[in-house]
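Peer 1: Next come a sequence and a model predicted from it.
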Amino acid sequence: MPTSPRETSATLGRVAVFAALIIVLGTVVVPLPGGVPITAQTLGVMLAGLVLGPRVAPWAIVLVLALAALGLPVLAGGRGGLGVFVGPTAGYLLGWIAGVIVIGLVMRTGRVTWWRAAAASLVGGVLVVYAFGIPVQALVTGVPFGPTALSSLAFLPGDLIKVAVATLVVVALQRAYPRAFPARREAPVAA
């Protein structure tokens, strides 16, 4: 965590940038039956976890969710308000917090590599988010868990593309601008 006012300011800036990125990526929406759209916001969640790590990334998610709770249209399709926390997407939103923590933890276990970034994004950004989202969606919509899980497979191809994009972006960013990874300044990039 930051120890000086300058580091605190830099950390707050990173949190704000990733919260803004997640919000902007919410403008890319493909509506689906069942109330849960395909969005690019999970790409922002993956990138936040990969770059900010397990301690700072959750704050970017909490900021987005707090803005949504205040009624600002920061979620996919311009949604906001307390209703999103009791709707079919509520579990996915909460899964973002757990997901970025898992992504950050996986990335902190060693050097930044493409396979570590891909594994972190897949486990935290897809599996963990689904683990929270699917049961809540089933509960809210009244559809049994099995059919809800099966219908969630519609998200998988897009999520795998997001994993690939997040991996490519974070590896390129690490090589081009290692200072973006404050906790990893000394860690070299391995292919």
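Peer 2: Right, received. Where do you want to start? From a predicted model like this one, the values you see are computed outputs, not experimental measurements.
Peer 1: hey, let's count contacts and neighbours off CA atoms from now on
Peer 2: Will do.
Peer 1: Next up, the contacts around the one residue sitting closest to the centre of the chain.
Peer 2: Nearest to the geometric centre of the chain sits residue 45, at 1.7 Å (Cα atoms, centre = their mean). For residue 45, the contacting residues are 22, 61, 96, 99, 100, 125, by Cα atoms under 8 Å, 6 or more residues apart in numbering.
Peer 1: Surely it is in a helix?
Peer 2: Yes - assessed with DSSP: H, G, I helix; E, B strand; the rest coil, residue 45 lies in a helix.
Peer 1: still on that earlier bit, between the contacts of residue 45, which sits nearest residue 174?
Peer 2: residue 100 (18.0 Å; Cα to Cα).
Peer 1: Helix or strand: which one has the nearest residue to the closest one once chain neighbours are set aside?
Peer 2: Closest residue in space to residue 100, ignoring its immediate chain neighbours: residue 49 at 4.3 Å, by Cα to Cα, 6 or more residues apart in numbering. Using DSSP states H and E, residue 49 falls within helix 41-69.
Peer 1: Check it against this one:
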Amino acid sequence: MATKDIVLAALFAAIIILLGIVPAISLGFIPVPVTAQSLGVMLAGAVLGAKRGVMATLLVMLIAAIGMPILAGGRGGIGVFMAPTTGYLIGWAFAAAVTGYLAERLITPEQTGLTQIVYFFIASVIGGIVVLYALGITWVAFFTGIGLSKAFLGSLIFIPGDILKAGIAALAGRAVMVGYPLLPQRA
């Protein structure tokens, strides 16, 4: 692991942490708030690739576990890993891994800008929504005892916002490919 990889992972961990400043919006009918930090997870995977994206998310989880209030709503400490949102937090690493893996496989410098944006979007949706929701919804269902169908239906409210986040991640991924052509060379 090169120093550049560690620095990039730390930078994107900082971006995820900064997105935690945006206040969490509690919906009331599901114990999972709307946050901006999942955008950072999508960005980490899309821009950094699987390996460095996972490093960034694991660093954020480590910092949160030791007690720093870096998660949306000022949460931190080991207790955040024993709550209804735990599946989503653990899912961050898997979401970044899948988003990064797909971005590494689907996007090439020879493609048109629109094609790259579409592929970044697909990677962000599959990793940052499908994978993240699979883990998060499963955890919510079993932790709260509400069942998978109710947890799934309650989570549908997040889809429009997460589609928007995937679009932002896609545009950012394309911008990085244009502005920093050496960065996409994955670790």
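Peer 2: Done, it's in. Everything numeric here is computed off the predicted structure, so don't read it as measured data.
Peer 1: returning to that earlier point: trace the residue nearest to residue 100 of structure 1 over to structure 2, please.
Peer 2: Matched by TM-score structural alignment, residue 49 of structure 1 corresponds to residue 45 in structure 2.
Peer 1: burial count for that match?
Peer 2: 38 (other Cα atoms under 10 Å).
Peer 1: and it, what is it in contact with?
Peer 2: Here residue 45 of structure 2 is in contact with 52, 53, 54, 95, 96, 97, 98, 99, 100, 101, 103, 124 (Cα under 8 Å, 6+ apart).
Peer 1: Also residue 96 of structure 2?
Peer 2: 41, 42, 44, 45, 46, 49, 50, 53, 54, 57, 127, 128.
Peer 1: From residue 49 of structure 2, how far off is it?
Peer 2: Here the criterion is Cα to Cα, to the nearest Å. By it, residue 96 of structure 2 lies 8 Å from residue 49 of structure 2.
Peer 1: now do residue 154 of structure 2
Peer 2: Relative to residue 49 of structure 2, and taking Cα to Cα, residue 154 of structure 2 is found at 31 Å.
Peer 1: Tell me the residue in structure 1 aligned with residue 169 of structure 2.
Peer 2: In structure 1, residue 169 of structure 2 lands on residue 166 (TM-score structural alignment).
Peer 1: Just the element for that match, please.
Peer 2: Counting by DSSP H and E, residue 166 of structure 1 is part of helix 156-176.
Peer 1: Mind listing residues that contact that helix?
Peer 2: 38, 40, 42-43, 46-47, 50-51, 112-115, 117-118, 121-122, 125-126, 180-181, 189.
Peer 1: try it again with 6 Å
Peer 2: Helix 156-176 of structure 1 is contacted from outside by 43, 47, 117, 118, 121, using Cα atoms under 6 Å, 6 or more residues apart in numbering.
Peer 1: likewise stretch 66-73 of structure 1?
Peer 2: Taking Cα under 6 Å, 6+ apart as the rule, stretch 66-73 of structure 1 contacts 74, 79, 80, 81, 82.
Peer 1: Try it again at 8 Å.
Peer 2: 74, 75, 79, 80, 81, 82.
Peer 1: picking that back up, and the next helix or strand after the helix holding residue 49 of structure 1 against structure 2, how far off on average?
Peer 2: Beyond helix 41-69 of structure 1 on the C-terminal side, the first helix or strand identified by DSSP H and E is helix 90-107. Here the mean offset of helix 90-107 of structure 1 against structure 2 after fitting is 0.8 Å, by mean Cα distance after the TM-score superposition for structure 1.
Peer 1: Repeat that for stretch 55-65 of structure 1.
Peer 2: Mean deviation for stretch 55-65 of structure 1: 0.8 Å (mean Cα distance after the TM-score superposition for structure 1).
Peer 1: Structure 1: which residue goes with residue 57 of structure 2?
Peer 2: By TM-score structural alignment, residue 57 of structure 2 lines up with residue 61.
Peer 1: Can you name the residues in contact with stretch 17-28 of structure 2?
Peer 2: 32-37, 39-40, 60, 70-74.
Peer 1: And that stretch, what's buried?
Peer 2: The neighbour-count check on stretch 17-28 of structure 2 (16 or more other Cα atoms under 10 Å) flags 17, 18, 19, 20, 21, 22, 24 as buried.
Peer 1: Now do the contacts for the closest residue to the last one other than its chain neighbours.
Peer 2: By that I understand residue 24 of structure 2. Among residues not flanking residue 24 of structure 2 along the chain, residue 35 sits closest, at 4.9 Å (Cα to Cα, 6+ apart). Applying Cα under 8 Å, 6+ apart, we find residue 35 of structure 2 in contact with 20, 22, 23, 24, 25, 72.
Peer 1: run the last query once more with 7 Å
Peer 2: Counting by Cα atoms under 7 Å, 6 or more residues apart in numbering, residue 35 of structure 2 touches 24, 25, 72.
Peer 1: Could you do residue 125 of structure 2 as well?
Peer 2: Per Cα under 7 Å, 6+ apart, neighbours of residue 125 of structure 2: 163, 166.
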